[in-house]
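Asker: Okay, here's the prediction I keep looking at, along with the sequence it came from:
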Amino acid sequence: MNRKLLYLGLIMATLTSCFDKDIFPDTPSIAFEDIKFIDTQSTDSLKLTFTFEDGNGDVGLDDGPDLLVPYQIYDLIIDSEDSVITISTDPSRISPPLFKAPVFIGENNGEVEYIFFPGDKVLFSDEDNRPPYSCDSYEIIESDTFYIARNEFYYNFHIEFQRKLGEDSYEPINFRQIFNNPDCSLGNFNGRIPYYDPEGKSGTITYSMLSQAFRLAFLDDVIRVKFYIYDRARNKSNEVVSPDFVLADITQSQ
């Protein structure tokens, strides 16, 4: 838990609000502005800057209240008797259908607590559909490996790196595969744009991603990024694709 929190803390967003009187739709609209690679002695930084417009100014999440439904990090999978499902649960002890129950992760007297809410469960599967182990589908909590469903809305900023293969041909860059590491935190550069003054209906966001993986993964390759955001009402913006770039061409020394 501490390791994951530390990793996510290496992704930062800064936001400058513009208090315009223009009327925008409530669904956010974004546009690419700039991308830079900051070359440092230790951890490098890739900085993506984009503009946004949102009619009700509800871009951004608060890391306090916005860890609860509907922004929880994942749901536990439970059966019809509200029993949690682990990777090793005997199939004969599972009572389908399966449901998703949101989880709140808190702290009590220095101990991490995982609290799930069966009253808010929604249908997940009509049968026991557990896949083989992966960090996408399971969470290790103490000595058990729980079946989970990760929540798309935990992150309000989503980004994918793509490598150019040929003219108009690209493939997603799989950092886990490149580094032969199944850890979900590796290569997950999604993040949470912080909550700000709701009067700001347009502005500029700079999203910084700190990692030593960039130069190892695509130093001389032609790449691009595709990204989108959600507002607090979970309205999805348009998807934006950056221009092609090579790391050396966007590098600045610190």
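Answerer: Sure thing, it's come through. Numbering: from 1, shown residues only.

Asker: Please count neighbours and contacts with C-alpha atoms only from this point.
Answerer: Noted.

Asker: can you pull out the strands in the stretch 51-200 of the chain?
Answerer: Secondary structure of the stretch 51-200 of the chain by DSSP state E, counting those that start in this stretch: the strands cover 74-78, 98-108, 111-116, 122-125, 138-141, 144-150, 157-166, 169-172.

Asker: Surely residue 226 and residue 241 touch.
Answerer: Yes. With contact defined as Cα atoms under 8 Å, residue 226 and residue 241 form a contacting pair (4.4 Å).

Asker: sorry, back to before: nearest to residue 88, out of the strands of the stretch 51-200 of the chain?
Answerer: strand 144-150 (7.8 Å; Cα to Cα).

Asker: If you count contacts, what does the closest one end up packed against?
Answerer: Contacts defined by 3 or more Cα pairs under 8 Å, 6 or more residues apart in numbering; DSSP states H and E place strand 144-150 against strand 74-78, strand 138-141.

Asker: Tell me the buried residues in that strand?
Answerer: Neighbour-count burial for strand 144-150 flags 145, 146, 147, 148, 149, 150 (criterion: 16 or more other Cα atoms under 10 Å).

Asker: Comparison target, given below:
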Amino acid sequence: MKAKNYIGIIFICTLAISCVTPPDNFPSVPEITFNGVQFVPIPNASDSLIVSVDFRDAEGDLGLNPGDNAPPFNAFNFIRDANGNLITYSNRPPNAPRYNPIDWRINQFVNNVQVMDTIWVENNPDHHNIFVRFFIKRGGNYQEYRWSDPPFFTTFNGRFPRILTEDRARAIEGTIQYGMLSSGWRSIFRNDTIRLDIQIQDRNLNKSNVISTPDFTLDQVTRR
């Protein structure tokens, strides 16, 4: 069963826009607090795990649109050899990872020319603006569940869109609801006690504080 069909699709933002001159207590670096978490079973479709965070920011430079893919928001960088050549899977060095969909990309455009090969890449974390880590609690200890490891080779980090449509700096506060869709939540976590750590980032690459959800099981947060 696939652990993830697609992620970050559900996004709902409610906000209050403050004055252009921000209040003294509005931070320039985004500040977030936990609001809630819900598990929403969806018959004959991917179930949704939705985390909600409240935010405050003095400039309002939060969110990335689909077209925001130029550096520093590019998805990945190409790894090259000492001569500046792309490293393909057929000429990979001994330290290169085995094929997986995170470290290798197929038939990518490089300088507007499509390279019909499998190319070694390094993913750019700044392509995302919301970061989610999963932890399972067993025996009183938390162990991170790393989606990027085998067999999934994926991530639930993602993007939420620009909150303000203009570039004029304004202090804003509100709530972000970030939904993660999967057909495998139940099969993976079952009755496990889970905790999520969440962080967001603004367009100046300022990272917010990290907040944690309370411990929960899927049953405890299921929408009835």
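Answerer: Happy to help now that I have it. It should be emphasised that the depicted structure is a prediction, and the values quoted were computed from it without experimental measurement.

Asker: helix/strand/coil for residue 39 of the second structure?
Answerer: strand (DSSP: H, G, I helix; E, B strand; the rest coil).

Asker: Please pull up the equivalent of it in the first structure.
Answerer: Residue pairing (TM-score structural alignment): residue 39 of the second structure is matched to residue 37 of the first structure.

Asker: That match and residue 141 of the first structure, how far apart?
Answerer: As judged by Cα to Cα, to the nearest Å, residue 37 of the first structure and residue 141 of the first structure stand 36 Å apart.

Asker: quick one: which of the two has more around it?
Answerer: Applying other Cα atoms under 10 Å to residue 37 of the first structure and residue 141 shows that residue 37 carries more neighbours, namely 23 against 12.

Asker: Next up, the contacts around the more buried one.
Answerer: By Cα atoms under 8 Å, 6 or more residues apart in numbering, the contact list for residue 37 of the first structure reads 44, 45, 46, 47, 247, 250, 251, 252.

Asker: and the fifth one, what pairs with it in the second structure?
Answerer: Under the alignment by TM-score structural alignment, residue 247 of the first structure pairs with residue 218 in the second structure.

Asker: Same check on the fourth one?
Answerer: For residue 47 of the first structure, the aligned position in the second structure is residue 50, judged by TM-score structural alignment.

Asker: Would you verify that its match is located in a strand?
Answerer: Yes. When classified by three-state DSSP, residue 50 of the second structure is found to be part of a strand.

Asker: three-state assignment of the residue lying closest to it once chain neighbours are set aside?
Answerer: Excluding the flanking residues, the one nearest residue 50 of the second structure by Cα to Cα, 6 or more residues apart in numbering is residue 179, at 4.2 Å. Following three-state DSSP, residue 179 of the second structure is assigned to strand.

Asker: again with residue 191 of the second structure
Answerer: Reduced to three states by three-state DSSP, residue 191 of the second structure is coil.

Asker: thought it was touching residue 215?
Answerer: No. Between residue 191 of the second structure and residue 215 there is no contact under Cα under 8 Å: 12.0 Å.

Asker: Counterpart of residue 98 of the second structure over in the first structure?
Answerer: In the first structure, residue 98 of the second structure lines up with residue 132, judged by TM-score structural alignment.

Asker: any idea how far that match lies from residue 74 of the first structure?
Answerer: For residue 132 of the first structure, the distance to residue 74 of the first structure - Cα to Cα - is 18 Å.

Asker: In terms of packing, which of those two has more residues around it?
Answerer: Shown here are residue 132 of the first structure and residue 74; by other Cα under 10 Å, residue 74 has more neighbours (23 against 8).

Asker: Return the residue of the second structure aligned against the more buried one.
Answerer: Residue 74 of the first structure maps onto residue 76 in the second structure, by TM-score structural alignment.

Asker: Against residue 89 of the second structure, how distant is the residue lying farthest from the centre of the second structure?
Answerer: Computed with Cα atoms, centre = their mean, the residue of the second structure farthest from its C-alpha average is residue 83, at 33.6 Å. According to Cα to Cα, residue 83 of the second structure and residue 89 of the second structure sit 17 Å apart.

Asker: just residue 127 of the second structure next, same as before
Answerer: Applying Cα to Cα to residue 127 of the second structure and residue 89 of the second structure gives a distance of 24 Å.

Asker: Of the contacts of residue 37 of the first structure - the most surrounded one?
Answerer: Highest neighbour count within the contacts of residue 37 of the first structure, by other Cα under 10 Å: residue 45, with 23 neighbours.

Asker: Nearest the middle, which residue of the second structure would you pick?
Answerer: residue 157 (1.6 Å).

Asker: doesn't residue 128 make contact with that residue?
Answerer: Yes. Judged on Cα under 8 Å, residue 157 of the second structure makes contact with residue 128 at a distance of 6.4 Å.
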